[in-house]
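Chemist: below are the sequence and a predicted model for it; my questions follow.
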Amino acid sequence: MTTAVRSEFDRGIALTPHPGEPGRHGAELGAGWQIGGGVNGGLLLAVAGHALSLRSPAHPDPVSISGYYLSAARPGPATVSTELIREGRSLSTGTASLVQDGEERLRVLATYGDLAAFGDEVHTSAQPPVMPPPEQCIGVEHAPPSLVEQAALLERFDLRLDPATIGWALGEPSKQGRIQGWFKLADGREPDPLLLLLVADALPPVTFDLGLPGWAPTVELTVHLRAKPAPGWLRVSHATRNLAGGHFEEDAEIWDSTGRLVAQSRQLARAPRPQ
């Protein structure tokens, strides 16, 4: 009998229950998910989101989840504590707190349901981003070495950026504040709702396209999930319209391989410091 090899993402969000403490789990934040000096905010949200998915078996999927980033998380052990605030017929609401070295890193408030039970009726004016097919886009292997050195998590992705939105990598940012591309995990794991929480924070910061290099720490990230994603490539678009007071918003849309909008997000982040 052979044992299936889990995806790096599944290992990255794995939890160990604390005996006798319902809703409390241990986690191990891996160095492979670092960006700059800390662990990627989307991965942290997925860890907390995984813990919350265990609180109400009838409602396994995040529908709306908001994370407030209180301090930078580092590779190493952490603890996630959850509380179920309300459990209704179709939705549950809970909170989660991720603590490391005695310091709270992330506080989450989320509503959970069963995305498979939501139905297929869609009324939308949203359109998926238009870009070349994955094989005509720019992969991580073409990224500047300095970028990869600061973002170990890129090695976990099969990320193909739209050539029209990577002028910043050549020293020619468009100043439009948009980056978009195709996303899959490098090890082939298919997308699911928890992975969408990572994908919402997976592309380079849109401030790169404003001519502002450097990493942009997330202050708050909210993700709305609309459906379970189909297998295959995800199309991801990140954009900003306003940078002021040292902060900017970053809006993301995630589309699955059938062309359905499966998640939307908005985050507030600190603008990179001048270099």
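Modeler: Received the coordinates, thanks.

Chemist: can we go C-alpha only for contacts and neighbour counts from here?
Modeler: Fine.

Chemist: could you point out which element follows the biggest helix by length in the chain?
Modeler: Counting residues, the longest helix in the chain under DSSP state H turns out to be helix 41-53. Taking DSSP states H and E as the definition, the helix or strand that follows helix 41-53 towards the C-terminus is strand 61-69.

Chemist: hey, what's the angle from that following strand to helix 41-53? Just curious.
Modeler: Regarding strand 61-69 and helix 41-53, their directions subtend 130 degrees when assessed with axes from the mean of the first three to the mean of the last three Cα atoms, to 10 degrees.

Chemist: this is the other structure I want to compare:
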Amino acid sequence: MSMVSTQTKHFLGLKGVSADEITSILDRAAHWEQNPARVTNQFNGKFVSNLFFENSTRTRFSFELAQKRLGADVLNFSAAESSVQKGESIYDTVRTLESMGIDAGVIRLKPNGVLQELAEKIKIPLINAGDGNNEHPTQALLDFYTMRKQFGAIKGLTVSIVGDILHSRVARSNLWGLLALGAKVQFCAPASMQAPELAEFAPYVSFDEALKADVVMMLRVQLERHDSGLLRSAEEYREQYGLTVERASRMAPHAIIMHPAPVNRNVELDDELVEHEKSKIFTQIAHGVPIRMAVIERALS
């Protein structure tokens, strides 16, 4: 099954999605970025629910801004305050809201595989706002949008993704979409953070090699992985896999730094690089709203 189903308008991921479909979303986002009306009445009377079963600040606010700019009514749901705490299943929660008449759901989940199961049973469009370590398609789309604005095209770019590939849904969505768009992807990660099943699609390279790319995308280090033994210390990680000022100085003059945020400053990225002229981190965040407007519009149209 394709991760984008045109029959139900679910938007679950970028694996198997064509370059044409990705490009059409990027083009529509460009329309919304160029027409920054505060609010349109396009989806007046439509109800969209943000179903966050895992904490998020930036992604949720970005979706909410996009929904409100399109004129939709927004229902925010947080698992911490919901019946899920009382044992109600995720399916029952989503099915309940569907029964009440919402028109679409934006959903973020911690467990892998649950979103795909939900999509097979739920008829309203579901938009993936991050599921386990599987995919985070709207993050990847705003990354592509940022690259395309910077370089004019994505085809032919080399993109290095550095960090915890094993647990990263951002790395996976970027991989599938970038390959579809004709970019070359390479990974750089400590042995304990590599995803071996992805090696056939993107080679693992040294940090020195990764720095030669057009785009160096640093992934957030999940510091809670200290406990699981994957990470000895934040200091050691920075020393071996952090983008320091010295390492950044070896990047090509035209190359850019990206990061899905939030940044652990002085761990995966030196503090002074976060807003460096090479860094597109806050530009990426700004592009989240027009991208999510395009995705929501696609689901509701």
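Modeler: Noted; the coordinates are in hand. Fair warning: this is a prediction, and the values are worked out from it, not measured in the lab.

Chemist: care to give me the TM-score?
Modeler: The TM-score (TM-score structural alignment, normalised by the length of structure 1) is 0.26; 133 aligned residues with a Cα RMSD of 6.8 Å.

Chemist: circling back: which strands or helices does the longest helix of structure 1 pack on?
Modeler: Where contact means 3 or more Cα pairs under 8 Å, 6 or more residues apart in numbering; DSSP states H and E, helix 41-53 of structure 1 is packed against strand 61-69, strand 76-87, strand 92-100, strand 103-113, helix 193-199.

Chemist: is it possible to get CSV of the ones you listed that adds mean neighbour count?
Modeler: Formatted as CSV, the entries for these read as follows, by neighbours: other Cα atoms under 10 Å:
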stretch, mean neighbour count
strand 61-69, 23
strand 76-87, 18
strand 92-100, 22
strand 103-113, 21
helix 193-199, 24
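
Chemist: before we move on, back to that, now the longest helix of structure 1 against strand 103-113, angle please.
Modeler: Computed by the same axes, to 10 degrees, the angle separating helix 41-53 of structure 1 from strand 103-113 equals 60 degrees.

Chemist: related to what we said a few turns ago, make a markdown table from the helices and strands packed on helix 41-53 of structure 1 and add distance to residue 267 of structure 1 to it.
Modeler: As requested, the helices and strands packed on helix 41-53 of structure 1 are exported to a markdown table (distance: least, Cα to Cα, whole Å):
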| stretch | distance to residue 267 of structure 1 |
| --- | --- |
| strand 61-69 | 9 |
| strand 76-87 | 22 |
| strand 92-100 | 18 |
| strand 103-113 | 14 |
| helix 193-199 | 12 |
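
Chemist: could you give the angle of the longest helix of structure 1 to strand 76-87?
Modeler: Calculated by the same axes, to 10 degrees, helix 41-53 of structure 1 forms an angle of 50 degrees with strand 76-87.

Chemist: name the residues of helix 41-53 of structure 1 that are buried.
Modeler: Residues of helix 41-53 of structure 1 classed as buried under the neighbour-count rule (16 or more other Cα atoms under 10 Å) are 41-53.

Chemist: looking at the residues you listed, which one is closest to residue 95 of structure 1?
Modeler: Nearest to residue 95 of structure 1 out of those is residue 52 (Cα to Cα; 7.4 Å).

Chemist: quick one: residues contacting the closest one.
Modeler: Shown in contact with residue 52 of structure 1 (Cα atoms under 8 Å, 6 or more residues apart in numbering): 82, 94-96.

Chemist: which parts of the stretch 1-150 of structure 2 are helices?
Modeler: Defined through DSSP state H, counting those that start in this stretch, the helices belonging to the stretch 1-150 of structure 2, from first to last, are 19-34, 58-69, 90-100, 114-121, 137-151.

Chemist: point out the other helices and strands that the shortest one packs with.
Modeler: When you say that, I think you mean helix 114-121 of structure 2. For helix 114-121 of structure 2, the packing partners by 3+ Cα pairs under 8 Å, 6+ apart come out as strand 126-131.
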